[in-house]
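1. Using only what follows, build the 3D model:
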Amino acid sequence: MTPWEGVAIFAAGVGAGGINAVVGSGSLITFPTLLALGYPPVLANVSNNIGLVPGAAAGTYGYRRELAGQWNRVLRLGAASLIGALVGGILLLALPEGAFKVIVPVLIVVALVLVVLQPKVGAWVQKRRKSHQADGGPALWIGVLAAGVYGGYFGAAQGILLISLLGIFLADDMQTVNGIKNALAGIVNATAAILFVLVADVDWAVVALIAAGATIGGSLGARVGRRLPPWLLRTVIVCVGLTAIAKLLFG
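-> Here you go, the predicted structure:
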């Protein structure tokens, strides 16, 4: 690795950490950067996932005020994230490297539709929700499990999937939802990272550079994200999602 390559990876980590704190899809900065520098896809994906864990922790800490009183909910949904991440990580190591190129764009399109329709669909869900399903019920748990599988497999745009699901099934404001999203995405990244450390090849120099950059970016991103009004946050989500689709389809 040359010094310039190290700078590029660190800078990509800063950008990824910031975007992940606000919405998600930070991997669509770091992962293509690693591919452009010649790293094999699975090695790049694994190293990138591990490197982004400190940034996810920084983003979650940055939203600690919005997460006050939410930890029982985070633990309940976090169990789904943990199980899903293990399944997704195993799939990454077992399936062909190019499989996600077909699957991921479809998932992102679905997530973007959910984000755009979230206010109307969320109101519809609220009217029909039973009182004992204040945490979204089994449907949300299963949705978070599926998002965990996706996040453990690739990770880019898992934040969009999570925030759309949480926004539909929970009555909380968008900033609280974003804080819960950061916590759940962090659980997915950390779980997959542990699996990858145990059984996969890892480039630790790449991990260190991305981790340092993502920690800085995650702290900065949390400050920016908290100040965004709900409509602007949804706009950011849609823009990042469309960019993610373009990168995956056209390289």
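2. When you work out contacts or count neighbours from here on, use the C-alpha atoms and nothing else.
-> OK.
3. And what about Ile181, helix, strand or coil?
-> Residue 181: Lys, not Ile. What DSSP: H, G, I helix; E, B strand; the rest coil gives for Lys181 is helix.
4. And for Gly17?
-> helix.
5. Please list all residues in contact with it.
-> When contacts are counted by Cα atoms under 8 Å, 6 or more residues apart in numbering, Gly17 touches 26, 52, 55-56, 59, 213-219, 221.
6. Going along the chain, name the helices of the stretch 51-200 of the chain.
-> Here the stretch 51-200 of the chain has its helices, by DSSP state H, counting those that start in this stretch, at 53-62, 71-94, 100-128, 137-153, 158-169, 174-199.
7. right, and the ones you listed - which one's nearest Leu242?
-> Minimum separation from Leu242 across the helices of the stretch 51-200 of the chain (Cα to Cα) falls at helix 100-128, 8.2 Å.
8. Just the angle for the closest one relative to helix 137-153, thanks.
-> 160 degrees (axes from the mean of the first three to the mean of the last three Cα atoms, to 10 degrees).
9. So which elements touch helix 100-128?
-> helix 158-169, helix 230-250 (3 or more Cα pairs under 8 Å, 6 or more residues apart in numbering; DSSP states H and E).
10. Same question for the last one: list its buried residues.
-> This points to helix 230-250. For helix 230-250, a neighbour-count test (16 or more other Cα atoms under 10 Å) marks 233-234, 236-238, 240-241, 244-245 as buried.
11. any idea which of the residues you listed is the one closest to Gln118?
-> The nearest one, if we look at those relative to Gln118 and count by Cα to Cα, is Arg234, at 9.3 Å.
12. from memory the closest one sits against Val116, does it?
-> Yes: in this structure Arg234 lies within contact range of Val116 using Cα atoms under 8 Å: 7.2 Å.
13. Same list (the buried residues of helix 230-250) but as a markdown table, adding distance to Val206.
-> A markdown table is the format used below for these (distance: Cα to Cα, whole Å):
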| residue | distance to Val206 |
| --- | --- |
| Leu233 | 30 |
| Arg234 | 32 |
| Val236 | 28 |
| Ile237 | 27 |
| Val238 | 29 |
| Val240 | 24 |
| Gly241 | 25 |
| Ala244 | 22 |
| Ile245 | 25 |
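14. Let's see this one next, to set against the first:
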Amino acid sequence: MSNRPITEDDLHAYVDRALEPEREAEVGAYLEKHPDVARRIEAYSGERNLLRSALLPIAEEPLPPQLNLARMIESPRRRPASWRWAIAAMLMLSIGGLGGWVIRGATLAPAGGIAALAEEASDSYKVYASDRTRPVELRDSAELVQWVSNRLRQPVKLPDLTKSGYRFMGGRVVPTAHGPAAMFMYDDDRGDRLVVLTRPMTSDKNAAMAPHSGGDVAGLSWADDGTGYSLVGSRGLDALKPLADEIRKQAQTI
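-> The predicted model follows:
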């Protein structure tokens, strides 16, 4: 089993039965542990089956004569009209397919579990931790805490990692598919940077700490009482775990 987080694309591919067997097994195991997400995916599967049943009679209809490729080749004099029919048909199929994906994107709510939070934290780390000019927007801790608490509409506590060798650099509010999130950044004497991302959760409101990694980035994500946290950095999971435990301990004292 890999440590890649389960993304919304994985869930849609699971519904469409388009995953490799190993990834399909990983998504299935994830759904067993997340019944709220499993219910949503079950509803999507039901909609897929209804659509297939509704469209099956159309799919079984014979091809119109004017779209028969052999006939188009054998009748050069009628080819312009046949090609017009073919182009029109292809345009209709393209528009229909595009419309389906647009409707799908507009109607299906994005996943809100810790897998999504982990991906958001990793993306924030990749964008801001490498910025040597302006990695953070506010450096004043009191002003930042007040700002992010107002934006998230709940009290947010700034983790103190000085005993672990990390200084607070600053932070910012970052956008996600589930609303604003607070991002805090830290560094140590060697210049290694960490990112802590926190936001309210729409699902997985209480979730055990789970590791995730991808490329040069690793992290741990969890949720307590409707608030999610994700610690991300370039260090290994063994080095990040004590820091994540400390952040969780401090957050529980709010």
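15. Got a TM-score for the pair?
-> With the length set by TM-score structural alignment, normalised by the length of structure 1, the two chains reach a TM-score of 0.28; 110 aligned residues with a Cα RMSD of 5.3 Å.
16. Filter the contacts of Gly17 of structure 1 down to the ones in strands?
-> Among those, the subset assigned to strands under DSSP state E is empty.
17. Most neighbours among these, which one?
-> Sorting these by how many neighbours each has (other Cα atoms under 10 Å) puts Ala214 first, at 36 neighbours.
18. Pretty sure Leu249 of structure 1 sits against Val104.
-> No: in this structure Leu249 of structure 1 lies outside contact range of Val104 using Cα under 8 Å: 9.6 Å.
19. sorry, back to before: now the helices and strands packed on helix 100-128 of structure 1 in TSV, with distance to Leu184 of structure 1?
-> Listed next are these as TSV, based on distance: least, Cα to Cα, whole Å:
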stretch	distance to Leu184 of structure 1
helix 158-169	8
helix 230-250	17
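20. Nearest to Val188 of structure 1 among those would be which one?
-> Comparing those by Cα to Cα, helix 158-169 comes nearest, at 9.3 Å.
21. Just the angle for the closest one relative to helix 100-128, thanks.
-> Going by the same axes, to 10 degrees, helix 158-169 of structure 1 makes 20 degrees with helix 100-128.
22. Quick one: distance of helix 158-169 of structure 1 to the chain centre.
-> Distance, stretch centre to chain centre, for helix 158-169 of structure 1: 10 Å (Cα atoms, centre = their mean, to the nearest Å).
23. on contacts alone, who are the packing partners of that helix?
-> Looks like helix 158-169 of structure 1 contacts helix 100-128, helix 137-153, helix 174-199 (3+ Cα pairs under 8 Å, 6+ apart).
24. Ser164 of structure 1 is nearest to which of the ones you listed?
-> Here helix 100-128 is closest among these (Cα to Cα), at 5.0 Å.
25. returning to that earlier point: now tabulate the helices and strands packed on helix 158-169 of structure 1 in CSV and tack on distance to Thr33 of structure 1.
-> Converted to CSV, these look like this (distance: least, Cα to Cα, whole Å):
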stretch, distance to Thr33 of structure 1
helix 100-128, 17
helix 137-153, 18
helix 174-199, 19
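26. As a check, name the ranges of all helices in the stretch 101-250 of structure 2.
-> Counting by DSSP H, counting those that start in this stretch, the helices of the stretch 101-250 of structure 2 are 114-124, 141-152, 237-251.
27. Burial-wise, tell me which of the ones you listed comes out on top.
-> helix 114-124 (a mean of 24; mean count of other Cα atoms under 10 Å).
28. which residue ranges form the strands in the stretch 101-250 of structure 2?
-> Ranges of strands within the stretch 101-250 of structure 2 are 167-176, 179-187, 193-200, 207-214, 217-224, 227-233, based on DSSP state E, counting those that start in this stretch.
29. which one of those strands is the most hemmed in?
-> For those, the highest mean count by mean count of other Cα under 10 Å goes to strand 227-233, at a mean of 27.
30. picking that back up, and of the buried residues of helix 230-250 of structure 1, the nearest to Gly167 of structure 1?
-> Arg234 (10.4 Å).
31. who's in contact with stretch 114-126 of structure 1?
-> Contacts for stretch 114-126 of structure 1 (Cα under 8 Å, 6+ apart): 160, 163-165, 167-171, 234, 237-238.
32. Out of those residues, the closest to Ala146 of structure 1 would be?
-> Leu165 (10.7 Å).
33. got the contact list for that closest one?
-> Counted by Cα under 8 Å, 6+ apart, Leu165 of structure 1 has contacts 114, 140, 143-144.
34. on that earlier part again, which of the helices and strands packed on helix 100-128 of structure 1 sits closest to Gly152 of structure 1?
-> Among these, helix 158-169 sits nearest to Gly152 of structure 1 (Cα to Cα), with 9.2 Å.
35. could you give the angle of that closest one to helix 174-199?
-> Using the same axes, to 10 degrees: helix 158-169 of structure 1 against helix 174-199 is 140 degrees.
36. In helix 158-169 of structure 1, which residues are buried?
-> Here helix 158-169 of structure 1 shows 158-169 as buried, counting by 16+ other Cα under 10 Å.
37. quick check: angle from it to helix 230-250?
-> Using the same axes, to 10 degrees, helix 158-169 of structure 1 lies at 140 degrees relative to helix 230-250.
38. sorry, back to before: make a markdown table from the helices of the stretch 101-250 of structure 2 and add distance to Arg52 of structure 2 to it.
-> As requested, those are exported to a markdown table (distance: least, Cα to Cα, whole Å):
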| stretch | distance to Arg52 of structure 2 |
| --- | --- |
| helix 114-124 | 29 |
| helix 141-152 | 41 |
| helix 237-251 | 44 |
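39. between the ones you listed, which gets nearest to Ala210 of structure 2?
-> helix 114-124 (8.2 Å).
40. now the closest one and strand 217-224, what's the angle there?
-> Going by the same axes, to 10 degrees, helix 114-124 of structure 2 makes 140 degrees with strand 217-224.
41. How about the contacts made by Ile41 of structure 2?
-> 11, 15.
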